[in-house]
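> Need the 3D shape of this:
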Amino acid sequence: MVEVPVAFAVSDWTAYATIGSTVIAVLAFVISIWTGWIQRQHNKLSVMPLPEIQLKDMNGYICVKLINNGTGPLIIKKLEVLHGKNVVGRALIDLMPPGGSEWSFFVYIVDDRSIAPNGEIILLELEYDPNDSVEQDFATLTRQALCTLCIDLSYKGIYGDTFPVYKKDLTWFCRLLKTFT
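Just a heads-up that it's a prediction; the model follows:
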């Protein structure tokens, strides 16, 4: 019977333990990289902007708002106003009828601005007295101007992901006009 030296048997176990712990460490490293990648993907999906252009036309009130209904900031790259397929402006106020000293609120060019989740930018707002015929006529002219337009919004999220262009047709404002040409 051949006796195996104790030192030789211990060094074998030490080698096996070293190899095993190295394999476990490499496996843990790979899993942590994979988990980080999955977490980053989750974060991107969790903070997505979701634009909406909201139209309001009530008795005495006309409004066009850009709202972020998403869970992350919306960064406006470019907002264009179109008539048909032609870009006719960058701000709604430029395309409104003259004599609108009654404008309650409006913004000019909104490029490179951001909107927080559940935040909004009022693009155009008109409050008027529906019993005043002059103000009522101006509201009708405003509806006529708005109903021929369309808004294209190019935007991105905080991770720089570019989304498809959001389009909103403003023909909804035609519904109260007696004649539309």
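> C-alpha from now on. contacts and neighbour counts both.
Fine.
> so what does the longest strand along the chain touch, helix or strand wise?
Looking across the chain with DSSP state E, the single longest strand is strand 74-83. Applying 3 or more CA pairs under 8 Å, 6 or more residues apart in numbering; DSSP states H and E, one finds that strand 74-83 contacts strand 86-89, strand 114-115, strand 150-156.
> got the ones you listed as a markdown table, with mean neighbour count columns?
Converted to a markdown table, those look like this (neighbours: other CA atoms under 10 Å):
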| stretch | mean neighbour count |
| --- | --- |
| strand 86-89 | 14 |
| strand 114-115 | 20 |
| strand 150-156 | 21 |
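> Among the ones you listed, which comes closest to Pro98?
Smallest distance to Pro98 across those (CA to CA): 15.6 Å, for strand 86-89.
> The closest one: how far from the chain's middle?
The gap between where strand 86-89 is centred and where its chain is centred comes out at 22 Å by CA atoms, centre = their mean, to the nearest Å.
> now the other sequence, so there's something to compare against:
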Amino acid sequence: MDQSEKRSIHWEKWTAVGTVVMAVCALITSLWQGYTLQQHNKLSLRPYLEFEANFQRMPDKRISFELLVNNNGIGPAEVTQMKIWLGGEQISSTHRIWPTLKVAAPTDCLGAGNVARFYKVDDQQMVIRADEKCLLTDAEYQKLQQQLRIELTYQSLYGDSYQVSWGEPAARG
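Here you go, the predicted structure:
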């Protein structure tokens, strides 16, 4: 065979092709790491709102009651929507719960809080309260338990939406 007929290997081309393949692999790896880091950060900052209901029966058979919203997650939460039903009727705010329920106790000592707000980590907000000064009768307490439903829609810092509710769905109309 003649020297001119032999094929020569062009190492420059193979070096260039290898460099491009390695660069593409590095780009894909970087994009994947960025995606997984973002998913990890979303989970690391996920809020978790939940309701906490506390009641105590007093010796006169009347009941103190408190309903709270707690952020037990590891990130802040912003409530974007709140819906409240009492006896199948949708009401506009927590301050309307006691008058709609027609509680015998003076309504000026019954508490209601602003629930649709921003919650930092370990934050807590009162929804409604009937404390030692404004006790509920057993019938009022049962009516509250059976008819009140609250639904909150909230978002994380990343804009992911979540929902939490308190009360039975059957109470909603």
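> Mind listing what's buried along the longest strand of the first structure?
Residues Leu74, Ile75, Ile76, Lys78, Leu79, Glu80, Val81, Leu82 are the ones in strand 74-83 of the first structure that count as buried (16 or more other CA atoms under 10 Å).
> ok, now stretch 131-142 of the second structure?
Buried residues in stretch 131-142 of the second structure, counted by 16+ other CA under 10 Å: Asp131, Cys134, Leu135, Leu136, Thr137, Glu140, Tyr141.
> So which of those belong to strands?
For these, not one is inside strands, with DSSP E as the criterion.
> Helices of the first structure, start to end?
Residue ranges of the helices in the first structure, as given by DSSP state H, are 6-46, 133-146.
> In CSV: the ones you listed, plus distance to Met96 of the first structure.
Putting those into CSV (distance: least, CA to CA, whole Å) gives the following:
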stretch, distance to Met96 of the first structure
helix 6-46, 38
helix 133-146, 6
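> picking that back up, matching residues in the second structure for the longest strand of the first structure?
Using TM-score structural alignment, strand 74-83 of the first structure lines up with residues 77-86 of the second structure.
> how far apart are that stretch and its match in the first structure?
Here the mean offset of stretch 77-86 of the second structure against the first structure after fitting is 1.4 Å, by mean CA distance after the TM-score superposition for the first structure.
> Could you check how far the counterpart of Val26 of the first structure in the second structure is from Leu37 of the second structure?
Counting by TM-score structural alignment, Val26 of the first structure lines up with Val24 in the second structure. Applying CA to CA, to the nearest Å, the value for Val24 of the second structure to Leu37 of the second structure is 20 Å.
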